[in-house]
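Asker: Okay, structure incoming, though there's no sequence with it:
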């Protein structure tokens, strides 16, 4: 099996015939000893387009395989085994079952050996021997020559399992001193699988341990280039740690001893709360226990918990996940895919962002494309013992990118669909969830209703039947009974019966969901009219949840009334709290509310409600931005008039909290308005949130600005499109994706010129200057910024002029034009103070302090950085705060205050990482290295500069690369390594035209005793 599909009898292979027949045998052997449905076999062998007479063809192949097995039974042996064994192919209600000892099937032997090696206890020598035996079962490509999607996916899964086993063997072998054999084996595998990052990391570790540091560094460089070229991403944390270890110049070390948890790092715990009063489902819970216990350690197992809406799929999945969480010490991931949301299901790409963030991947390191995100996700979970719950999936395509590539994780998927593709192609275990058993439904009602239920057992049974034994309906009905304590349950049963008869007359077809609709409808009839009206309108909201102000806008009421209405709906279990002040809806309830709104609200009323909601969101967003950035209010579109109040966001903390909390809803609003006939709302939202989105919200910024660009194109608004392109360009720039940043900004510049929008042209030019500055194209950056300065002065735009002067001064400083830079910064500060722009004033103060360090004006530099820091903290700009801390750290280093310098740079580093600013991260790390070197801690300096160099190389920041090389040269004791780093720094500084080149040239001359550099 771990090579071509072969049947061996008495030490000789048997001719099995054509590829389709061998695929049938492989499909049966993959589940040896278990039933495989005929439909599954057809899907595995013929895919989505089987021939007309496929069942007859399948029967013929099965008959031929059965005949071969019958003829071979007395002599059937493994390829390396002399023990006779029986094999038979039987047919039954469940399909076909191939009864054969798993010890005769290589893939199952392999999994058994790997599982034994992973078991607790045992020596490295024993583990190595077991894993070598497992690896020896591989004889080329698995399922070689078999066509079709199932064979391809299975082949990929088994290859991942092989890689897992090889990595476990390599770790154990290195601990025993087997560096040579590990290097030889992994070199071959890395060549075969160049994008599998854990293999490259293991090879680096083996080379380092073998004393071959240059080859280890070359391995990392090659990995980084492959990932950048083919996936658009960078090496993960483990690769970067190994790279730093090699660069630090220490001796290679073996991996740490194996431990129950395979990776140290972020351990997510994302499971939601269990449903109160969970009842029954013991058989299903036991089934999940068995599936995971049997297969999780050796295969990717997906248990697709399917069933009709409201049957309790999520409750079961969460219940089991909490019971089993101790089996997954590396964490639990959870996402609600909202697959049946009538407005906007979550895409796999969005879910991957959430997972990667939860796994500790910084925002700037999250790839932009879905395939690249999925690859990075598989890398992050490789070898981890994790539980991944994918709730409310609609399609197989929504799930596949979220599946890990190795067998150490268990995946639980809930869906109303059977997800047959996962069963057929990925080997998922299906668990079809039926209605609650009668006893369990009765017990749930008794728990929720209380003692009254004991007194009316017949009414309880009738109510359970009326609710079709669906947990969601049972909970809603029970809450109504509790809310009417004086009404006998029998009377409530009669009322519900009347309501169900009305629905039956409207065409009910026996679908259990009809019972849910009946219970919902019955519950709504008991509500006040305003609450029922609010429920209908809440179904129109495109976001995941609402607060009282948004509900008030939808319903045209006040926040206090809306809050009371939300509480009424929550008590009726028609909505649920997501936190203390926000409410969400079950997807089935949302669909029901939307259906009611369509049926009972006029189109004009629905559109008016959405207009109120979206105007409210825009107005509140504008209020938040006016609080945080008042000097830029004229750059944002005017806030719409609202008929309902907005929250008080006059406090900066409240404004930021609202923006952060509402970001998912605002993103959903952007998508809805851009595609559902309100393009101007999408365009205005993008412009309103621009300054907030550049403060670290890169992924949402790409989404919101992208929708705005598309909406502007749709209605022929070139200026709106250009402004959205500016937002996209800056988001890409902050993500260190410089080429797409430049492309979007150039497109914006072209559109602004076509529209004769001079202000827009100047904005685009300034931002193009920022991109070129980052890339070390300083002369080009100066040209862009000087053009922008001319335009701003022509328009007498003082804020724009101040911005251009400030950014121009930053470039001039790097070119060594310190006096000119300081002069431009003072001009900028004067203009900014006249425009009362405290945000940009703080940035200009920080930049001036940095230039004054270059001019050796340390007292003035310290004063300006401290002023900047105070202002930046007042306005809540954590990006700028990090820059001021870095600048203050440089002052402290020059003054010899090493502990203060280290503390400033550490704080800056934390903020840069939180903000997702990788260029800033490299700056802070270089600052830490310089402080450590000045304090006489060369080992710490090596560590910091090495990490800075890794980041700077990843993002293409030549100035920070040069700074890191210079720091490494000064910190190394080895003359050879010192000369190497000085040469690299000199080359970079000379190319950039930076004055540091002269200092490096002098240092090299002193080191080598020559002036020929």
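Answerer: Done, it's in. This one's a predicted model, so the numbers in the text were calculated from it and none came from an experiment.
Asker: C-alpha from now on. contacts and neighbour counts both.
Answerer: Noted.
Asker: roughly how far apart are the spatially most central residue of the chain and residue 809?
Answerer: Taking CA atoms, centre = their mean, the centroid of the chain lies closest to residue 353, which sits 1.9 Å from it. As judged by CA to CA, to the nearest Å, residue 353 and residue 809 stand 37 Å apart.
Asker: then this one, side by side with the first:
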């Protein structure tokens, strides 16, 4: 069971009325179509998300199939959420492997409905701005509960909300109770007027009360009246918004490193960060970063309960204002140096993770150097794969790329804004590897377009060829064939201007291959075969044996699609033998499967069966459910065509079981 909710806070008061209303709605809900819908809205810092988490923990026994959480602000770009991406996050939480995720938004909706049908789930959708952002994320089961968290009411949710609860700031009595639970301090009793003044300065926002409580603990010897005067002076002199005077007071008490890290975190790329990211920003080593993070957490300026930390938007904006108010030593120069260091650190880690995940391959960017004060990440081993081998064969590098993908995409845009064009397009190379395993097309298209702009501005012709090719694939897979064709035409012109080095010749061959793949995607197999043949010739002239192998395989598929099965058999036999000789297990299985399919078309069933059986063994060894299901389908068709219906049924049922296990869309049996 998935339970995506952090541990409860040590101090929680009030909200009894709201909790009772939700519990009553759960207990007494009327018969209706669709899940129970609850809305929590209110000001930033009022405790909406924490209440949603508390409700989920309270109700987990009623909803035994899991608690899912998605923060739409993590997926928001320029105010807009890619809801296909949000569905992908929820489907992954429901144990759908990345290569089984449907590509289109509509297909992902169907996949999500299938995966949630009949389940008793809690789904928390945080930071929704419109009801239209929540509706596609509603599970299919009437027995589920959805908690939508927003700053304002969500009037446009289809079917309405069963309970729509507006959270007001705490009354003074509740805020005082929370303050006493956060800090057990006799001064709160001894100086009641000053204690009341501090409570009122927090404006009833739990986030501010927590900061004030930690601030009181830090200054045990100061009278509350003095602390209150300091806060009041801050308010009158600076005219800050009400809650910020508490945060300003906490910020002024930070040590040098903690204050600097706080300023920088307000401008860091990505919505969340790890201790390693904080270390890279600060640039003073892990120990200094850990000390600064602990100090920020103690001051109430950071929630460190999760491995991936996040500053709420209100605090992030406050940190940015602190940076803007800083002098020369803490202003623009500090920010620029830190962000440049952060981009270069992420580039180095992404290159290392890419190498660990995909192995050596053609890359153009030089290896980014190690950075003083920002040590490398230890990726660690892979994670066990459900129904597959003991561990993810791509290991911790693959997991790191997935965990940091939001930040890596943000770093491409940041690098381009900072004028770091070489770093911007270089980051696109590991993101390309990640895209092939986790195709999120809108995100990839936006980022690779920036890569094209960066390579163009840097006047780096090989990089420009590479970036245009990388952009073309997500374009055509997203249905934008004409745009992809324009990118590849421009890449071909640039490739013609390249030199005669081995790298340049590989790029020219790769550009021709990409053009052939676009033709294949459009069903233009004759043009695809011609491009593949030319690319193979270029690889042979380098020489690049693996390139020859790959293009021979692609040619075989294209020729088979054109109906020339005998020639396809010759090409695929050549590719299959070369893959086996090179020890390329995955390519051996792919070429063997394609050869088997072609032989089956020629009536050579026994040879096809042997190749399918070998491909099936390989898929199971590699833990590739996608390949396993595809081979089982082929075995079923082969058995059906040779008069063995019982065997065909067995293979089809096995393929269906694989797809169900991995969360694929499966038609009813």
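Answerer: Done, it's in. All of these numbers come straight from a predicted model, not from anything done at the bench.
Asker: was I right about residue 234 of structure 2 contacting residue 245?
Answerer: Yes. The pair formed by residue 234 of structure 2 and residue 245 meets the contact definition of CA atoms under 8 Å, at 6.3 Å.
Asker: Comparing those two, which residue is more hemmed in?
Answerer: A direct count of neighbours by other CA atoms under 10 Å for residue 234 of structure 2 and residue 245 places residue 245 higher, at 23 against 17.
Asker: What ranges does the stretch 51-200 of structure 2 have for its helices?
Answerer: Assigned by DSSP state H, counting those that start in this stretch, the stretch 51-200 of structure 2 shows helices spanning 83-93, 105-116, 131-134, 172-182, 187-190, 192-201.
Asker: what about the ones you listed, which gets the closest to residue 374 of structure 2?
Answerer: helix 83-93 (29.9 Å; CA to CA).
Asker: Measure the mean distance from that closest one to structure 1 post-superposition.
Answerer: Compared with structure 1 after the fit, helix 83-93 of structure 2 shows a mean deviation of 2.6 Å (mean CA distance after the TM-score superposition for structure 1).
Asker: so residue 557 of structure 1 touches residue 644, yeah?
Answerer: Yes. Contact criterion CA under 8 Å: residue 557 of structure 1 and residue 644 qualify, at 6.9 Å.
Asker: Pull out the buried residues from the host helix or strand of residue 556 of structure 2.
Answerer: Using DSSP states H and E, residue 556 of structure 2 maps to helix 545-561. Counting neighbours by 16 or more other CA atoms under 10 Å, one finds that the buried residues in helix 545-561 of structure 2 are 546-561.
Asker: likewise stretch 359-371 of structure 1?
Answerer: By neighbour count with 16+ other CA under 10 Å, stretch 359-371 of structure 1 contains the buried residues 359, 361-368, 370.
Asker: Now do the strands in structure 2.
Answerer: Applying DSSP state E to structure 2 gives strands spanning 2-3, 36-42, 66-71, 76-77, 80-81, 122-128, 145-150, 163-167.
Asker: Could I get the full set of helices for the stretch 401-550 of structure 2?
Answerer: According to DSSP H, counting those that start in this stretch, the stretch 401-550 of structure 2 carries its helices in the segments 405-417, 421-437, 441-457, 461-477, 481-496, 502-521, 525-541, 545-561.
Asker: Now render those as JSON lines, adding distance to residue 642 of structure 2.
Answerer: Shown next, in JSON lines, are the helices of the stretch 401-550 of structure 2 (distance: least, CA to CA, whole Å):
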{"stretch": "helix 405-417", "distance to residue 642 of structure 2": "48"}
{"stretch": "helix 421-437", "distance to residue 642 of structure 2": "36"}
{"stretch": "helix 441-457", "distance to residue 642 of structure 2": "41"}
{"stretch": "helix 461-477", "distance to residue 642 of structure 2": "36"}
{"stretch": "helix 481-496", "distance to residue 642 of structure 2": "40"}
{"stretch": "helix 502-521", "distance to residue 642 of structure 2": "30"}
{"stretch": "helix 525-541", "distance to residue 642 of structure 2": "29"}
{"stretch": "helix 545-561", "distance to residue 642 of structure 2": "21"}
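Asker: right, and those helices - which one's nearest residue 131 of structure 2?
Answerer: Closest approach to residue 131 of structure 2 among those (CA to CA): helix 441-457, 21.8 Å.
Asker: If you count neighbours, what's buried in the closest one?
Answerer: Judged by neighbour count (16+ other CA under 10 Å), helix 441-457 of structure 2 contains these buried residues: 441, 443-445, 447-456.
Asker: now that helix against helix 405-417, angle please.
Answerer: 30 degrees (axes from the mean of the first three to the mean of the last three CA atoms, to 10 degrees).
Asker: Show me what helix 441-457 of structure 2 is packed against.
Answerer: Contact partners of helix 441-457 of structure 2 among helices and strands, from 3 or more CA pairs under 8 Å, 6 or more residues apart in numbering; DSSP states H and E: helix 405-417, helix 421-437, helix 461-477.
Asker: List just the one of those that sits closest to residue 29 of structure 2.
Answerer: Of all these, helix 405-417 comes closest under CA to CA, at 38.2 Å.
Asker: Now do the closest one: everything it contacts.
Answerer: With contacts defined as CA atoms under 8 Å, 6 or more residues apart in numbering, helix 405-417 of structure 2 is touched by 74-75, 269-272, 340, 343, 346, 421, 423-425, 427-428, 431, 443, 447, 450-451, 454.
Asker: which one of the helices of the stretch 51-200 of structure 2 lies closest to residue 217 of structure 2?
Answerer: Of those, nearest to residue 217 of structure 2 by CA to CA is helix 172-182, at 9.2 Å.
Asker: Read off where that closest one ends up in structure 1.
Answerer: Using TM-score structural alignment, helix 172-182 of structure 2 lines up with residues 438-448 of structure 1.
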